[in-house]
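Peer 1: mind folding the following:
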Amino acid sequence: MAVLQLEGLLLLLLLALSSSTVKGQRDPEVFCGACKALAEELAYDIKKIGPKRTVNSGTFRINPDGTRGKKKVPFAKSETFLTDVLEKICDRMNDYQLQDDPVTQKKIFKRYAPRKDEPIYAEYKKYFFYSDAYKPLKYACETIIEQYEDEIFSLIAQEADFLADKLCIEKSGLCPKPDAHGEL
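Peer 2: Below is the predicted model of the structure:
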């Protein structure tokens, strides 16, 4: 009898955990926040690379007119650079926390951790401790990259201003469109 009660309790606990996990993975606030954080991190990484730094792009084939199909593109917009950045970018979701926006009173993800190139970073790393709290945000980030990688490359190649709005509202629909007053 005690074994049946224990099995029932374990089953109930398992169901409770699995339903909360599925709900957290599909939370629109988390996916919108992850998309905006992803766009912010991408914009930061692109800005760090100087515009004069270029890389050859294209093919090494010779065109019918005798020219090569190669051209120079800004390194920050190259597929090589972007692929490398996108492979590691979701690990930075640990640098964000869920906060209430003081103006709209809505939940937003905001970066709280200093970046590696900021003077306070060395001091911050002394007191940093890992948390599993960012896992849903990291999962959402990885899912967004998997589903919208081509759109991300295209937006960056087009030098799209307002990357977060273009990616998170227009291309993916992960964030709601602001109303006439600019509120979501």
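Peer 1: please count neighbours and contacts with C-alpha atoms only from this point.
Peer 2: Will do.
Peer 1: I144 contacts G33, correct?
Peer 2: No. Counting by Cα atoms under 8 Å, I144 does not reach G33; the two are 11.1 Å apart.
Peer 1: which one's more surrounded, those two?
Peer 2: Taking other Cα atoms under 10 Å, I144 and G33 do not tie; G33 has more neighbours (26 against 21).
Peer 1: where's the residue nearest to that one when sequence neighbours are not counted, which helix or strand?
Peer 2: Computed as Cα to Cα, 6 or more residues apart in numbering, the closest residue to G33 that is not its neighbour in sequence is F109, at 5.4 Å. Per DSSP states H and E, F109 falls inside strand 107-111.
Peer 1: would you mark the buried spots in that strand?
Peer 2: 108-111 (16 or more other Cα atoms under 10 Å).
Peer 1: and after that strand, which helix or strand comes next?
Peer 2: Next in sequence after strand 107-111, counting helices and strands by DSSP H and E, comes helix 121-127.
Peer 1: what distance separates that following helix from the centre of its chain?
Peer 2: Centre-to-centre, helix 121-127 and its host chain are 23 Å apart (Cα atoms, centre = their mean, to the nearest Å).
Peer 1: which elements pack onto the helix or strand that it is followed by?
Peer 2: As assigned by DSSP H and E, the chain's next helix or strand after helix 121-127 is helix 135-157. On a contact count with 3 or more Cα pairs under 8 Å, 6 or more residues apart in numbering; DSSP states H and E, helix 135-157 meets helix 2-25, helix 28-48, helix 79-88.
Peer 1: let's compare: structure for the following, please.
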Amino acid sequence: MSSLKYLLMTFALFVPSLAVDTSELKCQVCSSLVELIQQNVSSVSPTRVVQVSNFRLDDNGNQPKQMVPLSRSQVYLSEVMDSVCKKMADYVRATFKENGTLIVMPLMVDGKMNPLMSEVDVVQDSDLNKSLEYYCDDIVDDIEDDVIKIMKSETSKNAVYAICSEAVQLCPIKQNRLEL
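Peer 2: Here you go, the predicted model:
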């Protein structure tokens, strides 16, 4: 009889991790990924610029060159994309206690425990959240060109929506409805 109780308790621990919808999880990972990229881009001083050029020559046989902010350069954004998913090791899946909504969030914020930890229940994950990094790598492979294009533009105000909802359609597009 005690082995049956042990089996039921073990099963109960892993039920929350089985109930997570992968499409919702991918949406959350995509949102966190884009936010991490934006943090990297905003951490670079706007005064740091690089000289870029294309391989075409103008009418005079000169190669046109221009200066762009380092944080918006193709090389910098590609480097960020190559390393950003490793940071997902510091993230966990959780659900808000109030409404059960899934969230992928960092454990630490500014060197301190995430203040949201008291408002969420961490979802027990059998792979110790390695799947977050896997999903992140998978998403980066799919969206790298879109992310670089959007992040290079100066008007990337709502990049999470532009990338995760419009470009790769991992997150549902929320309709603005007037409820009576």
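Peer 1: quick one on the thing from earlier: what does the strand holding F109 of the first structure correspond to over in the second structure?
Peer 2: Counting by TM-score structural alignment, strand 107-111 of the first structure pairs with residues 102-106 of the second structure.
Peer 1: any residues touching that stretch, and which ones?
Peer 2: With contact meaning Cα atoms under 8 Å, 6 or more residues apart in numbering, stretch 102-106 of the second structure is reached by 20, 24-25, 28-29, 32, 88, 90-96, 114.
Peer 1: need the contact list for Y124 of the first structure.
Peer 2: 113-114.
Peer 1: how near is it to Q99 of the first structure?
Peer 2: 20 Å (Cα to Cα, to the nearest Å).
Peer 1: what's the spacing between N56 of the first structure and L42 of the first structure?
Peer 2: From N56 of the first structure to L42 of the first structure the distance is 21 Å (Cα to Cα).
Peer 1: which helix or which strand is home to the equivalent of Q51 of the second structure over in the first structure?
Peer 2: Matched by TM-score structural alignment, Q51 of the second structure corresponds to N56 in the first structure. Per DSSP H and E, N56 of the first structure falls inside strand 54-62.
Peer 1: that strand to helix 79-88, inter-axis angle?
Peer 2: Using axes from the mean of the first three to the mean of the last three Cα atoms, to 10 degrees, the direction of strand 54-62 of the first structure lies 120 degrees away from that of helix 79-88.
Peer 1: mind putting the buried residues of strand 107-111 of the first structure into CSV with distance to L14 of the first structure?
Peer 2: Shown next, in CSV, are these (distance: Cα to Cα, whole Å):
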residue, distance to L14 of the first structure
I108, 30
F109, 29
K110, 32
R111, 33
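Peer 1: farthest pair in those?
Peer 2: I108 and R111 (10.0 Å; Cα to Cα).
Peer 1: identify the residue nearest R93 of the second structure in space, chain neighbours excluded?
Peer 2: Nearest to R93 of the second structure is V104, by Cα to Cα, 6+ apart, at 4.7 Å.
Peer 1: and the residue nearest the centre of the first structure, what is it in contact with?
Peer 2: In the first structure, the centroid-proximal residue (Cα atoms, centre = their mean) is L38; its distance is 2.4 Å. For L38 of the first structure, the contacting residues are 89-90, 141, by Cα under 8 Å, 6+ apart.
Peer 1: ok, and the most crowded of those residues?
Peer 2: C141 (26 neighbours).
Peer 1: doesn't A39 make contact with that residue?
Peer 2: No. Using Cα under 8 Å, C141 of the first structure is not in contact with A39, being 10.0 Å away.
Peer 1: residue in the second structure paired with A180 of the first structure?
Peer 2: Under TM-score structural alignment, A180 of the first structure pairs with N176 in the second structure.
Peer 1: just K135 of the first structure next, same as before
Peer 2: That one, K135 of the first structure, aligns with K130 by TM-score structural alignment.
Peer 1: skipping adjacent residues, who's closest to that match in space?
Peer 2: Closest to K130 of the second structure by Cα to Cα, 6+ apart is A89, at 6.9 Å.
Peer 1: and that neighbour, what's its match in the first structure?
Peer 2: A89 of the second structure maps onto N94 in the first structure, by TM-score structural alignment.
Peer 1: is it true that its match lies in a strand?
Peer 2: No. Remark: N94 of the first structure does not belong to a strand; assigned using DSSP: H, G, I helix; E, B strand; the rest coil, it is helix.
Peer 1: tally of neighbours for it?
Peer 2: When neighbours are defined as other Cα under 10 Å, N94 of the first structure has 18 of them.
Peer 1: quick one: it and Y134 touch, right?
Peer 2: Yes. At 5.3 Å, N94 of the first structure counts as touching Y134 under the criterion of Cα under 8 Å.
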